[in-house]
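K.L.:
Predicted model and sequence follow; I will ask about them next.
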Amino acid sequence: MRQMLYITFSNPLWLLLFLGLPILILVYIWYVRKRSPLMFINGTSVNPKSVFSPFSPLDYLFLIRMMAIVIIILAMANPELKYRQKIRSPFSTSDIVFALDASKSMLIEDLKPNRSEALKAVLNRFVALRMEDRIGMVLYAGESINWCPLTKNSKQLLKSINSMQHNELNDGTAIGSGIVTAIKALQNSKVKNKVIVLLTDGENNAGIIDPLLAAQFAQRLHIKIYTISIGRTGFAPMPLKDLNGKTYYQKVYCTINETVLKRIAQITGGTYFKATDVGTLRTVYNQINRMEQQQQRWVYHNRYESYRLMLVCIALLLLLTETILKMTVLRTWPS
């Protein structure tokens, strides 16, 4: 975003040459136009009546040349458009890590087409809204893995999101391990605003790291954690495959420890959200995006845009036009 202020000259002393223009005009009128009874353009004589007419060939050529001189003087003075540009402060960028539950229960279809695919669609939109930030991704189930390091390469990140698998890790829900892996992904970050967006559809039942202890570790490193629970509690049909590759459904009981998720967010200065359908999940990530935008800082810089090159091109075009006219149209100006 930019706001135009005014036009200025970086070398204004060249504008003093305009004081000489009246002298050039007087010289033309006195010594050329009035005192020469017969003028020649490229060796072709011009009738004096034509010379003293209001629109003689020499008048046209002189006018074009004067315009070129005026523009050349302006170019030497270097006119610049000064404008104020609003840019995002580099100190207000964020490093964000998605810590995503990759347990097999994410394949439950209470969100359509299932929890995992619904999440991918929402994350794709979130990434598009945060192009200035570095974003990474951690997957956790019974164990955790840094699936995509922090990057501004949105294509690489989106490829990692859309290739997220649920059979790469031992099954389970090790929330504490997921938080610690996300912290490690942020440990070399130099930005002030470091964020983990933790999503799970279950409660901590694997790993050796207590989620609240991991949250305290994040708090000491000034890392904020947003926590999200996805799906509903109770029985839900989970798709499984038999030995022949045929899909069948088995009802499993889902529980979410909201108390722990709220406490993780509270310790680190984040917020807890609950998403029970696709619309709510989309709203949650939109809210997180808006909350993080409030962390942004904007600064104003004065910028200058020079018009010297454009003026030089116009002057050269005028001089070329003068030459062409002398050799074509005005060469055979009627007597």
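P.N.:
Cool, got the structure. Numbering: from 1, shown residues only.

K.L.:
only C-alpha atoms for contact and neighbour calcs from this point on.
P.N.:
Will do.

K.L.:
show me where the stretch 201-335 of the chain has helices.
P.N.:
Secondary structure of the stretch 201-335 of the chain (DSSP state H, counting those that start in this stretch): helices located at 211-220, 258-268, 278-293, 308-327.

K.L.:
another structure for you, compare them:
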Amino acid sequence: MALVFRDPLRLLLLLPVLGGALAAFWWAGRARRALTQAMGVPATIGRLLPEETALRRRLKAALQACGLSFIVLALAGPQWGVELVETAAPMRHVVIALDLSLSMLTEDVKPSRLEKAKAELSLLLEQLRGNRVGIVAFAGEPAVFCPVTMDIDAAKQILQNVKVDALPRPGTAVARALDLSAAALERYPGGKAIVLLTDGEDTVDGPARVVESARRAGAAGIQVIPVGIGTPEGEPIPLKGEDGSVLGYKKDASGGTVISRLGEPSLIEAASVSGGTYYRSSLGEVEASEIASRIAALERSQAVTGHSQRYKNKFMIPLALAFLFLLAELLVPETAPRNGRQGGGISYNDGRSGEPRGARLP
């Protein structure tokens, strides 16, 4: 078990402390001898003044020097043994909800809605470093792809590898994605936001359910920030082979080609009821910076970022020893009591003559 000091340079104070104590002891002894010589014959003064022993004076000086030395040791901050402590930092918490439904393959924005969303998120994540970010992906059902974490690089890697066939159930469950994202954020304090990237077509529960989920998130202190990916005019949904070639386009039950359009009304209302802001994806992804600025305006909270080892502070031990040594120095008398009664520094015989010892009447 290694002994270390938080501020070892303070140990240099031992030199002036001990040197000063030694000098004070020497000076006091010299002054005492000079006073004795000035008052008269040393043998006579020794009988008139209270007896002092050199041993007691040395003991008191040693106790005082030890007490002051332990105070210096306490100031240097002795440490030994280790303990685990939590590390915390002020941050915000964000969940990215990404649409992986088949309609995200639509190419009304280039190269496709999904690739456009990935480009948006890559820029956004770079500006969210220092905050916690999680990822929820959804099609007909949502799933947590990345728990809330500070590892932005891991989150970016996950987003770059997601595909529309990553989830088995077809459809677009926007409302359920909001519910799952809010659940992932509920245990965190401070400012929270859900950045929702979708074309807005909830084919599972409908637009009214999207607004209701956003309202619940807002009541929990979570802003919903939707980013609409696509155009209101829309385009057919391409069906692609493994090599990326277009094999055809999605058809409806009657055999007609399905046109996927950006459904903005429910997204705009979802932002409104939760205190967020709606953005439509642009060519230059300028909204990524605006979203990052909005998130930066959220309240930050102290969040545990990990654990670290540190030495245990033990300054109380030398401080307690210093107190004991200084207390002992105060309790040790400097003078030794004389045998018999004392009166004005003159000792009397035991009533045999009534004459003070060492005094003669003329």
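P.N.:
Good, I have the coordinates. Bear in mind that the values here come from a model prediction, so they are computed numbers and not experimental data.

K.L.:
Can you calculate the TM-score here?
P.N.:
The TM-score (TM-score structural alignment, normalised by the length of the first structure) is 0.57; 220 aligned residues with a CA RMSD of 3.3 Å.

K.L.:
returning to that earlier point: do you know which of the helices of the stretch 201-335 of the first structure lies nearest residue 95 of the first structure?
P.N.:
With CA to CA as the criterion, residue 95 of the first structure lies closest to helix 278-293 of the helices of the stretch 201-335 of the first structure, at 10.7 Å.

K.L.:
Pull up the aligned stretch in the first structure for stretch 312-319 of the second structure.
P.N.:
Residues of the first structure matching stretch 312-319 of the second structure by TM-score structural alignment do not exist; the stretch lands nowhere.

K.L.:
Could I get the helices of the stretch 201-335 of the first structure in JSON lines, plus columns for distance to residue 180 of the first structure and mean neighbour count?
P.N.:
Written out in JSON lines, the entries for the helices of the stretch 201-335 of the first structure read as follows (distance: least, CA to CA, whole Å; neighbours: other CA atoms under 10 Å):
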{"stretch": "helix 211-220", "distance to residue 180 of the first structure": "6", "mean neighbour count": "18"}
{"stretch": "helix 258-268", "distance to residue 180 of the first structure": "13", "mean neighbour count": "20"}
{"stretch": "helix 278-293", "distance to residue 180 of the first structure": "21", "mean neighbour count": "16"}
{"stretch": "helix 308-327", "distance to residue 180 of the first structure": "56", "mean neighbour count": "16"}
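
K.L.:
Show me the one of the ones you listed that comes nearest residue 164 of the first structure.
P.N.:
For these, the distance to residue 164 of the first structure is smallest for helix 278-293, at 18.0 Å, taking CA to CA.

K.L.:
Distance from that closest one to the middle of the chain?
P.N.:
On the basis of CA atoms, centre = their mean, to the nearest Å, helix 278-293 of the first structure is displaced by 20 Å from the centre of the chain it belongs to.

K.L.:
same thing with stretch 83-101 of the second structure?
P.N.:
Counting by CA atoms, centre = their mean, stretch 83-101 of the second structure is centred 13 Å from the centre of its parent chain.

K.L.:
Any buried residues in the host helix or strand of residue 184 of the second structure, and which?
P.N.:
Element membership for residue 184 of the second structure (DSSP states H and E) is helix 174-185. Buried residues in helix 174-185 of the second structure, counted by 16 or more other CA atoms under 10 Å: 174-182, 184-185.

K.L.:
Mean distance between that helix and the first structure after superposition?
P.N.:
On superposition with the first structure, the average gap between helix 174-185 of the second structure and its aligned counterparts reaches 0.9 Å (mean CA distance after the TM-score superposition for the first structure).

K.L.:
which helices and strands does that helix pack with?
P.N.:
Identification of packing neighbours for helix 174-185 of the second structure by 3 or more CA pairs under 8 Å, 6 or more residues apart in numbering; DSSP states H and E yields strand 93-99, strand 132-138, strand 142-149, strand 192-198, helix 207-219.

K.L.:
Indicate which one of the ones you listed is closest to residue 80 of the second structure.
P.N.:
Proximity to residue 80 of the second structure (CA to CA) singles out strand 142-149 among these, at 33.0 Å.

K.L.:
Let's have the buried residues of helix 174-185 of the second structure in CSV, adding distance to residue 306 of the second structure.
P.N.:
As requested, the buried residues of helix 174-185 of the second structure are exported to CSV (distance: CA to CA, whole Å):
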residue, distance to residue 306 of the second structure
174, 33
175, 33
176, 31
177, 28
178, 28
179, 27
180, 25
181, 23
182, 23
184, 19
185, 18
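
K.L.:
May I see the helices and strands packed on helix 174-185 of the second structure organised as CSV, with distance to residue 319 of the second structure added?
P.N.:
Conversion of these to CSV gives the following (distance: least, CA to CA, whole Å):
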stretch, distance to residue 319 of the second structure
strand 93-99, 44
strand 132-138, 43
strand 142-149, 43
strand 192-198, 46
helix 207-219, 53
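
K.L.:
out of these, which comes closest to residue 299 of the second structure?
P.N.:
strand 192-198 (8.2 Å).

K.L.:
Give me the contacts around that closest one.
P.N.:
The contact list for strand 192-198 of the second structure, computed with CA atoms under 8 Å, 6 or more residues apart in numbering, reads 92-99, 104, 117, 174, 178, 181-182, 185, 221-229, 295, 298.

K.L.:
Trace residue 138 of the second structure over to the first structure, please.
P.N.:
In the first structure, the position corresponding to residue 138 of the second structure is occupied by residue 140, as judged by TM-score structural alignment.

K.L.:
which ones are touching its match?
P.N.:
Counted by CA under 8 Å, 6+ apart, residue 140 of the first structure has contacts 99-103, 169, 173-175, 177-178.

K.L.:
Need these in TSV (columns: distance to residue 147 of the first structure).
P.N.:
Compiled in TSV, the contacts of residue 140 of the first structure are given as follows (distance: CA to CA, whole Å):
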residue	distance to residue 147 of the first structure
99	10
100	10
101	12
102	11
103	14
169	11
173	16
174	16
175	16
177	14
178	11
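
K.L.:
mapped onto the second structure, which of these hold?
P.N.:
Cross-checking the contacts of residue 140 of the first structure against the second structure gives 99-103, 173-175, 178 as conserved contacts, using both residues aligned by TM-score structural alignment, their matches' CA atoms under 8 Å.

K.L.:
Buried only: go through those residues for me.
P.N.:
99-103, 173-175, 178.

K.L.:
ok, how many other residues are close to residue 162 of the first structure?
P.N.:
Applying the criterion other CA atoms under 10 Å, we find 15 residues in the vicinity of residue 162 of the first structure.

K.L.:
do you know how far it is from residue 299 of the first structure?
P.N.:
As for residue 162 of the first structure, its distance to residue 299 of the first structure is 36 Å (criterion: CA to CA, to the nearest Å).
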